[in-house]
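[1] need coordinates for the below:
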Amino acid sequence: MLAELKGLNEECGVFGIWGHPDAAKITYYGLHSLQHRGQEGAGIVVSNGGRLQVLKGEGLVTEVFNEGKIEKLHGKSAIGHVRYATAGGGGIENVQPFLFNSQNGSLALAHNGNIVNANALKHQLEAQGSIFQTSSDTEVLAHLIKRSGYLSLNDQLKNALTMLKGAYAFLLMTETEMMVALDPNGLRPLSIGQIGDAYCVASETCAFDIIGAEFVRDVMPGELIVIDDRGLHSEPFTLSTSSAICTMEYVYFSRPDSNIHGINVHTARKSMGKQLAMEAQIDADVVTGVPDSSISAAIGYAELAGIPYELGLIKNRYVGRTFIQPSQSLREQGVKMKLAPVRGVVEGKRVIMVDDSIVRGTTSRRIVTMLREAGAKEVHVCISSPPMKNPCFYGIDTSTHEELIASKHSVEEIREIIGADSLTFLSVEGMLKAIGRPQDGNQCGQCLACFTGNYPTEIYPDTVLPHEKELVR
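    Down below sits the predicted model:
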């Protein structure tokens, strides 16, 4: 994936397991399989039934943990987290899971998503005496729980969840139970698995495959699940639900071997490539994909169009993360270090370059240039999703229209900017058809806000930058 180069990043991934003697090791492997969802920090909290123990740090899973450290995490239950910072800054204090201690026991908390009314809630809580230890929106839930007037943690949590707006997949753990909650729109994926007698929870089903767990089911929107030594118990914390899974999970974020609501991600992406080929109708000699997330779509495009698929771009998998900087000049240099064209494949050829999305246009422009420098006669760019014209407030770091090239320019203008011979985006209708999510009345069951501007939740004023407010509806 070129997330760090394109400026398109998912916030994080969560994993939890209850009732396994190697809980810490299992969680380590689960987090490793979710590493693509966040590379800035990782953490694990383990429960031995009497106390909670935390280990976390900045960096990749393999950098934060080693065998010696994992061996010191004793317990049969654990939750873990990999982080990419969108809400809250960097720093070890913002690395999850968070661990809170009180006279009534301890609480560990991990979160994937973004709470759009977090700032408003923080102002209210601070006025009531709360002191926040992090800049993360996740911490809000812990304060709402402690300030609830209910006696049981179950009731405290249900009351707190009804006050949150936005995208959230929560894992909570105490000495005696693990709690799982998904927002009423189910914006982020979350699934339940089982390995022996132990239950596990993960942002993606690919985590179950690596640990040898069996997929049980997806967590439903507005659902609260409690897992303890007696088993798994489920109840809704709200009846006001409407499924709106993030479409970009299918297009870009999730691993190809994951299944989201019964749909394999690779299969969906391949179908998007086929649909794109039907809509584009381009005469060319070779099809290539931008590694890694676009390969499935490129294969589908080539298969439908009857044009050979070739490895026209090679990804350097040994580039360190230190070169990734926010400035445009270094971002362009990063593309050169990350990707290289295969001259023997593209020289003298009319090339169709399939990619999953265009955010700023920087990466696309540089790749087109590289292909031309390698001798490509023509470069046709085909994108397996519609133009991203609107910011996301649910955990993807595109929070302003200014950083989205499609919000300011037409398709033809973008084509000129990136230097392609042609530019084709997949239509919204074609994308939905390719993914194949079942229709729920007039609802497609997916969030299309970044493409259409229609948000499934209210977007709170303090979530939107002042100059953006008139653009968000």
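[2] only C-alpha atoms for contact and neighbour calcs from this point on.
    Noted.
[3] can you map out the helices along the stretch 201-350 of the chain?
    206-211, 247-248, 265-280, 295-305, 328-338, 343-346 (DSSP state H, counting those that start in this stretch).
[4] could you confirm Gly16 falls within a strand?
    Yes - Gly16: assigned to a strand according to DSSP: H, G, I helix; E, B strand; the rest coil.
[5] for it, what are its contacts?
    27, 77-80, 171, 200-202 (CA atoms under 8 Å, 6 or more residues apart in numbering).
[6] how close does the closest residue to Ala277 other than its chain neighbours sit to Glu4?
    Excluding the flanking residues, the one nearest Ala277 by CA to CA, 6 or more residues apart in numbering is Tyr301, at 5.1 Å. Noted for Tyr301: a distance of 25 Å to Glu4, by CA to CA, to the nearest Å.
[7] ok, these two, which is more surrounded?
    Tyr301 (32 against 16; other CA atoms under 10 Å).
[8] coming back round to it: would JSON lines of the contacts of Gly16 with distance to Gln328 and neighbour count be doable?
    Shown next, in JSON lines, are these (distance: CA to CA, whole Å; neighbours: other CA atoms under 10 Å):
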{"residue": "Thr27", "distance to Gln328": "37", "neighbour count": "29"}
{"residue": "Ser77", "distance to Gln328": "44", "neighbour count": "32"}
{"residue": "Ala78", "distance to Gln328": "40", "neighbour count": "34"}
{"residue": "Ile79", "distance to Gln328": "37", "neighbour count": "33"}
{"residue": "Gly80", "distance to Gln328": "33", "neighbour count": "31"}
{"residue": "Leu171", "distance to Gln328": "37", "neighbour count": "25"}
{"residue": "Cys200", "distance to Gln328": "41", "neighbour count": "31"}
{"residue": "Val201", "distance to Gln328": "38", "neighbour count": "28"}
{"residue": "Ala202", "distance to Gln328": "35", "neighbour count": "29"}
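[9] in strands, which of these fall?
    77-80, 171, 200-202 (DSSP state E).
[10] and of these, the nearest to Tyr318?
    When the ones in strands among the contacts of Gly16 are ranked by distance to Tyr318 (CA to CA), Gly80 comes first, at 25.9 Å.
[11] compare with the first, here's sequence two:
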Amino acid sequence: MSRQMPPAHPFDDDKLKEECGVYGVIGVTDAANFVALGLHALQHRGQEAGGIVSHDAEQGFNSVRRFGYVRDNFTRHSLMETLPGPLAIGHVRYSTAGSKGAAIRDVQPFFGEFSMGGAAIAHNGNITNANALRKELVERGSIFQSSSDSECIIHLMARSLQRNIPERMEDALRRVEGAFSIVAMTGSELIGVRDPLGVRPLVLGQVADGWVLSSETCALDIIGATYVREIEPGEMVVISEKHGVESHYPFRRVPARFCIFEHVYFSRPDSIIGGRSVYETRHQIGVELAREAPVDADLVCPVPDSGTPAAIGFSHESGIPYAMGIIRNQYMGRTFIEPTEQIRNMGVRLKLNVNRALIKGKRVILVDDSVVRGTTSRKIKEMILDAGAKEVHFRIASPPTAWPCFYGVDTPQREKLLAATMTEDEMRDHLQVDSLKFISLNGLYRAVGEAEGRNSNCPQYCDACFSGEYPVAPSDMIEQGFELKAAE
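    All right, here's what the predicted structure looks like:
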């Protein structure tokens, strides 16, 4: 029996938690092995649980779902032998909708048996009208097996009158609001689809005579697949060994609003987004930050690991030396020990340690990707001062996170976000640092390739966590009392 895992990062709830990762392969021998490798490369997108569904002509559909890391579950030969076939999909999860620390029934991919055959679905994103859909479906007789918003899609497909699985999926997704990048499968087809706004990523690759769908390009590299292109916002691809890749656009076209935080933090730095290297974008964020918020100091130090490319960019632009002033303990796993109160009080020291010989007597610029609650920033500042630093200056590679995300990212309630209740100066005083500066929203847009900055009339990205401007109204949350930003 699978046991429930403890929460990820038990000593640090001060980061936005990655959404999920999806992956699918068709046209190769033992596709599930390729999927396991792909999910390993996407582990940063979800560390709570993972699952794989495969299909074999003789055995039909087979499924394995487990809590914990891919490396701890899907590397055993005896388990992978239970997932035969040339077609498989997989999912790694961090719970964003449904109960936290959920039961195994909440782990994707989800599977459904329809009159025309079985289908499995793996979803990255969040359905913002899931509560309303679930209520309607339950009243009409649907019996849900999980607390996940993603299961609504399976039930909507079951009630569709369309003639095949892809058409039923289209029918279902037209009723869904919010963000979705989906990898699904029938007994002979691999299906990929993105919501019309293209909030969450999805790419197409080719390996030998087969095809791959993945949340990120870094998970193509691990199996030696060739990157072909991104799945476009609002596009559905149906891939079969007989017909290859068939593409169409079942939804009304609207301006795309890709999640800008994928550039800042979620995606791996060795991935490519929109033809741009994530690493190079983060480096450029540091360059823009140095131009916008210069400060006299002796060292530029990243808060590892996500602050590293921006810190290098800041150093290059400012001329201030870059240094590894904070060292990360790479072996601090999620199951290290059951955290007693005494251990909890050690805070980030279990994961990070200051390079004292380097820091002592120096004016230090710390570059981090974001400030959410501020608790970790304050602890790191204390560690730096304890090591003998003369000054501590924070430079943040994203604008202030003042609004929660409802599109597949686990963020605290708005009142728990530091930037929702404090000005930048008030946050500086709260953190007790010598200075604190965030990159501007226009500066972030310039760093991701928008030379003129943000078009306020038609933003090029989803930046709701910074601006409070939600491209899709979070109807379920509004019904529960969430208040949108007042019109200016």
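[12] TM between them?
    With the length set by TM-score structural alignment, normalised by the length of structure 1, the two chains reach a TM-score of 0.95; 472 aligned residues with a CA RMSD of 2.2 Å.
[13] identify the residues contacting the aligned residue in structure 2 for the residue nearest to Ala277 of structure 1.
    Under the alignment by TM-score structural alignment, Tyr301 of structure 1 pairs with Phe314 in structure 2. Phe314 of structure 2 makes contact with 283, 286-290, 300 under the criterion CA under 8 Å, 6+ apart.
[14] so Tyr467 of structure 1 versus Met388 of structure 1, what's the distance?
    In this structure residue 467 of structure 1 is His, not Tyr. For His467 of structure 1, the distance to Met388 of structure 1 - CA to CA - is 19 Å.
[15] of the two, give the one with the bigger neighbour count.
    Met388 (24 against 9).
[16] pull the number of nearby residues for the closest residue to the more buried one other than its chain neighbours.
    Excluding the flanking residues, the one nearest Met388 of structure 1 by CA to CA, 6+ apart is Phe451, at 4.9 Å. Neighbourhood size, Phe451 of structure 1 [other CA under 10 Å]: 20.
[17] after superposition, how close is the helix or strand hosting Phe451 of structure 1 to structure 2?
    Using DSSP states H and E, Phe451 of structure 1 sits within helix 449-452. Helix 449-452 of structure 1, aligned to structure 2 and superposed, deviates on average by 0.5 Å (mean CA distance after the TM-score superposition for structure 1).
[18] show me which residues of that helix are buried.
    Neighbour counts using 16 or more other CA atoms under 10 Å place 449-451 of helix 449-452 of structure 1 among the buried residues.
[19] how about Gln156 of structure 1, what's its partner in structure 2?
    By TM-score structural alignment, Gln156 of structure 1 lines up with Arg168.
[20] ok, now which ones touch its match?
    Arg168 of structure 2 neighbours (CA under 8 Å, 6+ apart): 157-158, 160-162.
[21] out of these, which sit inside helices?
    157-158 (DSSP state H).
[22] so which of the contacts of Arg168 of structure 2 is the closest to Val448 of structure 2?
    Looking across these and measuring by CA to CA, the closest to Val448 of structure 2 is Met157, at 37.3 Å.
[23] I'd guessed the closest one sits against Asp171; true?
    Yes - using CA atoms under 8 Å, Met157 of structure 2 makes contact with Asp171 at a distance of 7.1 Å.
[24] what about these two, which has more around it?
    With neighbours defined as other CA under 10 Å, Met157 of structure 2 and Asp171 compare such that Met157 has more, 23 against 20.
[25] the more buried one pairs with which position in structure 1?
    Met157 of structure 2 maps onto Ile145 in structure 1, by TM-score structural alignment.
[26] show me what contacts that match?
    Contacts of Ile145 of structure 1 (CA under 8 Å, 6+ apart): 153, 156-157, 159-160.
[27] same check on Ile299 of structure 1?
    270, 273, 289, 309.
[28] I'd say the first one and Gly300 touch.
    Yes - contact status for Lys270 of structure 1 versus Gly300: in contact at 4.4 Å, counting by CA under 8 Å.
[29] ok, back up a step: start and end residues in structure 2 for the helix holding Phe451 of structure 1, please.
    Going by TM-score structural alignment: helix 449-452 of structure 1 matches residues 464-467.
[30] what's in contact with that stretch?
    Under CA under 8 Å, 6+ apart, the answer for stretch 464-467 of structure 2 is 399-405, 441, 470-471.
[31] so which of the helices of the stretch 201-350 of structure 1 is nearest Leu164 of structure 1?
    helix 247-248 (21.7 Å).
[32] the closest one vs structure 2, average offset?
    Mean for helix 247-248 of structure 1 is 0.8 Å (mean CA distance after the TM-score superposition for structure 1).
[33] name the surrounding residues that touch that helix.
    446-448.
[34] make it 6 Å
    With contacts defined as CA atoms under 6 Å, 6 or more residues apart in numbering, helix 247-248 of structure 1 is touched by 446-447.
[35] quick one: it aligns where in structure 2?
    Going by TM-score structural alignment, helix 247-248 of structure 1 sits over residues 260-261 in structure 2.
[36] now that stretch, how far from the centre of its chain.
    Relative to the centre of its chain, stretch 260-261 of structure 2 is centred 10 Å away, using CA atoms, centre = their mean, to the nearest Å.
[37] appreciated, that's everything.
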